[in-house]
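>>> Below are the sequence and a predicted model for it; my questions follow.
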Amino acid sequence: MSSENILEPLVDCIFDVAKVSKKLLYELLDIKEQFNIETFFKTVELKNKKDQYPKQIKIYSSDKGYIYLMSAPIGLGLSNFLKCKESLELQLRHKIDIRERKGYIEIEVITKELNYNIPYKLPIKEKTEGIKFPIGESLNEKVILDLKEDPHTYIVGTTGSGKSVCTKSILTSVSNLYGPGELELYLCDLKRVELNLFSKLKHTKKFVYTVEDTTEVIADLLEETNNRYDLFMKNNVTSIFEYNRLPGVKKLKYQILYVEEIVLLLEDKRKTAMKLLKQLIAISRASGCYVFLTTQRPSNDVIDNVVKANINNRIVFKCEDSKNSIVALDQEGADKLRGKGHGLIKRGSYIVEFQSFFITDQQVKELTRKYISNIKAVKEPYSGYKHLNNKVDSNKKEKPLKTNILEDLSFLDNI
């Protein structure tokens, strides 16, 4: 028997094992065997001037699905690959993420799906400075808001997108994790329907629902922020965290300003509220005052470059159209979300898809019942922003108080 006859079955066996191994790998990674990514790039003619195409280096699994590691021919960069993203998603029938890694291009195919129903559970308080709590889950981890690192937040979404439920989740978490001795809430409910569940909490120092009173609350917090900075300067510290670590001082409380539907602030023709609000978010980071803003329809009048520059957490649920998505997120995509808590959060240039927790009004009431105060945190009568102008009008006479006490007692002589 010749050596060729002996080797032939052995070679066939090796090829069969390799073929089966490849098939098992593809099934494990949920890859369609007929798809060849190198052929795809040749078809769309992604090449450099020397007619060099990207080559597949290897393929491996990831937390979200699997990754193609591709070479990048000289002259091609990340932007060239991103131009092919939508076409590649159509062919793979999955969303993909394209990024650069140490001179190579990673194309991550996301086969894992979000859990579309995540019931709210009261989080456990972490032993760290500042305010920190989860708002939902991404494909591989919880989405955490750390207000010490990223102090201010805006939440955007149409009716039914999950914005209101996310708001209730946030306020339920912070009120349970941080007691009235640590945290103060200032709630400005311009829609008059969203924040009422939290109006009677011991944490709640102000609950208002008009533009005028919202302006006053913002001005008060701005004044408090400036007072705190004066206090920091006297004690040679730069933040609330350093100040609260000083021996013998009365610890300052964290403050959260929550303004529901900020578009309504534009009703003030003088735009006093927006001017004060921009000042507050620009300087209050180190003072322990954190701002949350919500709106259904973002506009450039409200979410302008000044607001974007000072707001770190951009939570965006389903938007009406691509224009609103671009205003809120600086790119399209939010208009394609399915709603009901399906959102995107942008911090810096990094965008994460997530599903927010689902909480009912009944759960909110049960979890906050122990913090209900008998004293209502109602608004005080509108004072015309007395803190903005401390000058007293000497010509204005005070009206005497009306009482039920009788001043003329002469009728007693006739008894």
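Right, received. Where do you want to start?
>>> Please make it C-alpha for all contacts and neighbour counts, starting now.
Will do.
>>> all strands of this structure, in order?
Ranges of strands in the chain, per DSSP state E, are 56-61, 65-70, 95-101, 104-110, 132-137, 142-146, 153-156, 183-189, 204-208, 254-260, 289-295, 313-316, 342-347, 350-356.
>>> which ones are touching Lys23?
By CA atoms under 8 Å, 6 or more residues apart in numbering, the contact list for Lys23 reads Glu33.
>>> Phe317 contacts Lys346, doesn't it?
No - under the criterion of CA atoms under 8 Å, Phe317 is not in contact with Lys346, lying 11.3 Å apart.
>>> Who has more neighbours out of the two?
Phe317 (36 against 17; other CA atoms under 10 Å).
>>> Can you give me the distance of that one to Ala72?
35 Å (CA to CA, to the nearest Å).
>>> which residues sit in contact with Lys250?
With contact set as CA under 8 Å, 6+ apart, Lys250 has these partners: Asn244.
>>> meant to ask about Glu126
Glu126 neighbours (CA under 8 Å, 6+ apart): Lys132.
>>> Out of the strands of the chain, flag the one nearest Glu242.
strand 254-260 (13.3 Å; CA to CA).
>>> Off-centre distance for that closest one?
Strand 254-260 sits 14 Å away from the centroid of its parent chain (CA atoms, centre = their mean, to the nearest Å).
>>> structure B:
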Amino acid sequence: MKKNILKTQLVILFILTLFSFISFYFGNDLPDNYFTITSDNSGNILSYYFFSLIKFGSYFSGPWVLIPFFVFSLCHTFIYDKREYMVDVLNFFPLVFFSGTVSFFFFHDALGIGLQYILKNAFTSLWLGIYTGVAFGLFLFGTFRGGFKECIIKAFNFTKAVPAKTIQIKQTLAAPFEKKKPVAQIEHDNSLRKRMDSILKDDKKKEEDKKESSLFASLNKIKPQNILKTKTTAEEVSVDEDDDIEDAVIKPQITRPTFDESNTVVKSSQENADALKTSDENNKQSEEAVEREPQVKKILVTAPLNRMADTSTDNQYFNIVDTATEATIEKVSNEPDKAYFEQIITLLESKLTEFKIEGEIVNVLKGPVVDTFEFRPGAGVKVSKIAGLADDLSLALYGAPIRVVPAMMGKDTVGVEVPRNPRDIIYLDEVLSSKEFQNAKYSLPIAMGKNAFGESFVIDLATCPHMLVAGATGAGKSVFINSLLVSLLVKKSPKKMKLILIDPKQLEMALYAKLPHLLMPVVTDAKTASIALLWACQEMDRRYGILADFGVRNISGFNEKLKRATPEMLAKIHHHYEDTTAEDYELPYIVIIVDEFADLVLTKAGKEIENNIARIAAKARAAGIHLVLATQRPSVDVITGVIKSNFPTRVAFRVSSRTDSSTILDKIGAERLLGKGDMLYKHGINTQRVHSSYVDEVEIEALTQKLEALDSGFDEKAMEFLENGGEVETDEYSYGSHITPASSSNSGDALYDEAVKVVMESRSASASMLQRRLRIGYNRAANLIEELEKRGVVGPAQGAKPRRVLVDGNSPTL
């Protein structure tokens, strides 16, 4: 329909053009019967009206119609006919109006007398000029669209560049009158200019290769079997179920997809598996899969637990995270020009030449906060001599706090890190949307930020296995802790990870108080912190018992083996889950974050906290418990050598002295950092510079408010442990050595016999279990437990472990 309208408009313009030429040039020779009264009967009706029409048209036409006809013909042939925009039919009207008004201003005689009269008397010259400009703009915008916008931008940029061009012309004109430079200086400038051209060209090529490789990587991820899957077997279902739901990374902004491939695959696989089980054509593989389902109920009295965590809750969790992290931030990058880098290279090389250090700067690695200039020393130049000139190089750059990297990994150059002014702000959302974070297969991925070269830097807390964070006040520790927590929340659901947060300041972690990941409320006092860490030690021992009975070495091996476990294998570890609130056998990771650790150690409970931290740091890695300690200065009186040796991963923000840097990293360098998230990351013996990402409190609050909908509650055993103040583990009684005689006084509680029955059936005892089974309050349940212990039915408390049942059903003490 659009093409038909355009063709009609073109035909109309052609007819008007032909008519205008005839009427304009031959109208004066024809009789004007419309305006002339005559009684002459020499003409017939046809000639009478035809000649009158032509004569009348000459008043409102003219050769000006040739201009819109010619322009519209070209646009129709090369532009309108090749696209499907219905709006193109409107371009006809501004073109005709613009052509007529321009002819009125510049080619007055090309218009008919009547049209001239209308334009002259109906409009003023000012408004007619404004309408002409508007019509011209509408025609250009409607015809060229994107090209028109680019032309406007180029014109604006050209206008901005006029002052610089003027200065350049002045310098060019004044050059012949200036004193000529020495030949050596001219050669040096030319060689520097050539090197800068090659450096910038290499950087541009690297960026293009990076974009191209990322495009091919994204295309290669699309597999045909994910697009069209015509047949699903039980074996395929089991493989899909084995895939970790956490591998389905949230595609956080800068743009995040609303589609989770791995979650969809799991769901469809489970539906197909159910269909295979209920159909009449069950194959052999599906029957074997059904036989492998754990039936713990046949072996034990208690109801069986699920083998793995329910993925439906995970799907709901990630849907909430997707909607809570949809905000994007447009980042404006201020890239320095070529002259900026040339000036720094000249200053650095000149200063090194003063100290008779031969060499040249061969490359510039651009980063968001610092730019690294690679200096290749000449033969016989000691690297230590270059490192010792850091203060002199800083003086050459007008006091900029530079840092010398003696040996760059994989290169034969020395790095000189120069701060960029102004520095770029690294938003956490930018790192979360990077392929390094999205494609990470880590157990506990953390988006640290970006390294000195502008690449996203992501680590796995599970391999650290514990992290020590230190730095002066205001250097960026709190923002880093927030980025760490948000990274974990984006990737890990409450089924996969639990948190224990200790915040003596009561302010930094208040936003996370209602997270479903918490095992207990945010701890704010030292005494409760010592009890919470003691519970973590008890949980560590319980997990080691589970791993030993299951025959695995770490938590990842346990969760992997759990997927193919038989009922007999599950029966071996079931007693570890009795009297717990666990719904499945899978063990989640536990991350303990302690802020202001120095403040806790200096309290009365400091010794207990220190001992528990030492135990966790030394042993808890295989059990899936990981520590993050944050403090201002980890001196010997705060962190002992035993604890410090178990923290191979350390993060140092800006400090005030070399001594503090040596205390944190065992080397200097942190005193030269820039602050505001600039840090040195040390893992093992390797140290690299990283710039922490920034996340606003408003974004954190929006995320946590969404996650409050998944209120899973605190862990009952952990809460009971905190309320009891922590129970000290004692030696178990020998079997039957403390049984009271049958003639002892009976319990006054009517539910005593029923409590005995419950304890004998479950073969374990605790106050929380009696609360649930007998539907009574905690105080009454605790009294029943004390009575059972007094009468010798159960043993004493064993910390977080359930009490041991010491008698059988035929004992006379019952």
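Looks like it came in fine. Computed from a prediction, not measured in an experiment: that's the story for all the values here.
>>> Need the strands of structure 1 in CSV (columns: distance to Leu78 of structure 1).
As requested, the strands of structure 1 are arranged in CSV below (distance: least, CA to CA, whole Å):
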stretch, distance to Leu78 of structure 1
strand 56-61, 15
strand 65-70, 11
strand 95-101, 6
strand 104-110, 7
strand 132-137, 28
strand 142-146, 27
strand 153-156, 30
strand 183-189, 44
strand 204-208, 49
strand 254-260, 39
strand 289-295, 34
strand 313-316, 25
strand 342-347, 20
strand 350-356, 16
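>>> Compare the ones you listed and give me the one nearest Asp304 of structure 1.
strand 153-156 (12.2 Å).
>>> check the fit of that closest one onto structure 2 and give the mean distance.
Superposed on structure 2, strand 153-156 of structure 1 shows a mean distance of 1.7 Å to its aligned residues (mean CA distance after the TM-score superposition for structure 1).
>>> residues in structure 2 aligned with that strand?
Across structure 2, the stretch matching strand 153-156 of structure 1 (TM-score structural alignment) is residues 467-470.
>>> and the residue most central in space within structure 1, what does it touch?
Most central in structure 1 under CA atoms, centre = their mean is Ile315, positioned 3.4 Å from the mean C-alpha point. Residues near Ile315 of structure 1 by CA under 8 Å, 6+ apart: Thr153, Tyr154, Ile155, Val156, Gly343, Leu344, Ile345, Lys346.
>>> Equivalent analysis for Tyr681 of structure 2, please.
The neighbours of Tyr681 of structure 2, taking CA under 8 Å, 6+ apart as the test, are Thr649, Arg650, Val651, Ala652, Thr687, Gln688, Arg689, Val690.
>>> Turn those into a markdown table, including distance to Ile643 of structure 2.
Shown next, in a markdown table, are the contacts of Tyr681 of structure 2 (distance: CA to CA, whole Å):
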| residue | distance to Ile643 of structure 2 |
| --- | --- |
| Thr649 | 12 |
| Arg650 | 12 |
| Val651 | 15 |
| Ala652 | 17 |
| Thr687 | 20 |
| Gln688 | 23 |
| Arg689 | 24 |
| Val690 | 25 |
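>>> Now, of these, which are buried?
If you count burial by 16 or more other CA atoms under 10 Å, the buried members of the contacts of Tyr681 of structure 2 come out as Thr649, Arg650, Val651, Ala652, Arg689, Val690.
>>> Could you check which residue of structure 1 pairs with the last one?
Using TM-score structural alignment as the criterion, the counterpart of Val690 of structure 2 in structure 1 is Phe354.
>>> show me what contacts its match?
Phe354 of structure 1 is in contact with Leu114, Gly136, Glu137, Ser138, Leu139, Val143, His342, Gly343, Leu344, Ile345, counting by CA under 8 Å, 6+ apart.
>>> Keep only those that are still in contact in structure 2, please.
Contacts conserved in structure 2 for the contacts of Phe354 of structure 1, using both residues aligned by TM-score structural alignment, their matches' CA atoms under 8 Å: Gly136, Glu137, Ser138, Leu139, Val143, His342, Gly343, Leu344, Ile345.
>>> which of those residues tops the neighbour count?
Top of these by neighbour number is Gly343, holding 28 neighbours under the definition other CA under 10 Å.
>>> which one in structure 2 is aligned with it?
Checking TM-score structural alignment: Gly343 of structure 1 goes with Met679.
>>> Now do the contacts for its match.
Counting by CA under 8 Å, 6+ apart, Met679 of structure 2 touches Val651, Ala652, Phe653, Arg654, Ala670, Leu673, Arg689, Val690, His691, Ser692.
>>> How far off centre is stretch 175-186 of structure 1?
Computed by CA atoms, centre = their mean, the chain-centroid distance of stretch 175-186 of structure 1 equals 20 Å.
>>> matching residues in structure 2 for that stretch?
Using TM-score structural alignment, stretch 175-186 of structure 1 pairs with 489-500 in structure 2.
>>> Between the two ends of the matching stretch, what distance do you get?
First residue to last in stretch 489-500 of structure 2 (CA to CA) measures 13 Å.
>>> List of residues touching it?
By CA under 8 Å, 6+ apart, the residues outside stretch 489-500 of structure 2 that reach it are 246, 249-250, 309, 314, 317-318, 321, 444-445, 516-523, 587-593.
>>> Please pick the buried ones from these.
By neighbour count, with 16+ other CA under 10 Å, the contacts of stretch 489-500 of structure 2 hold 246, 249-250, 309, 314, 317-318, 321, 444-445, 516-523, 587-593 as buried.
>>> Thank you kindly, that will do.
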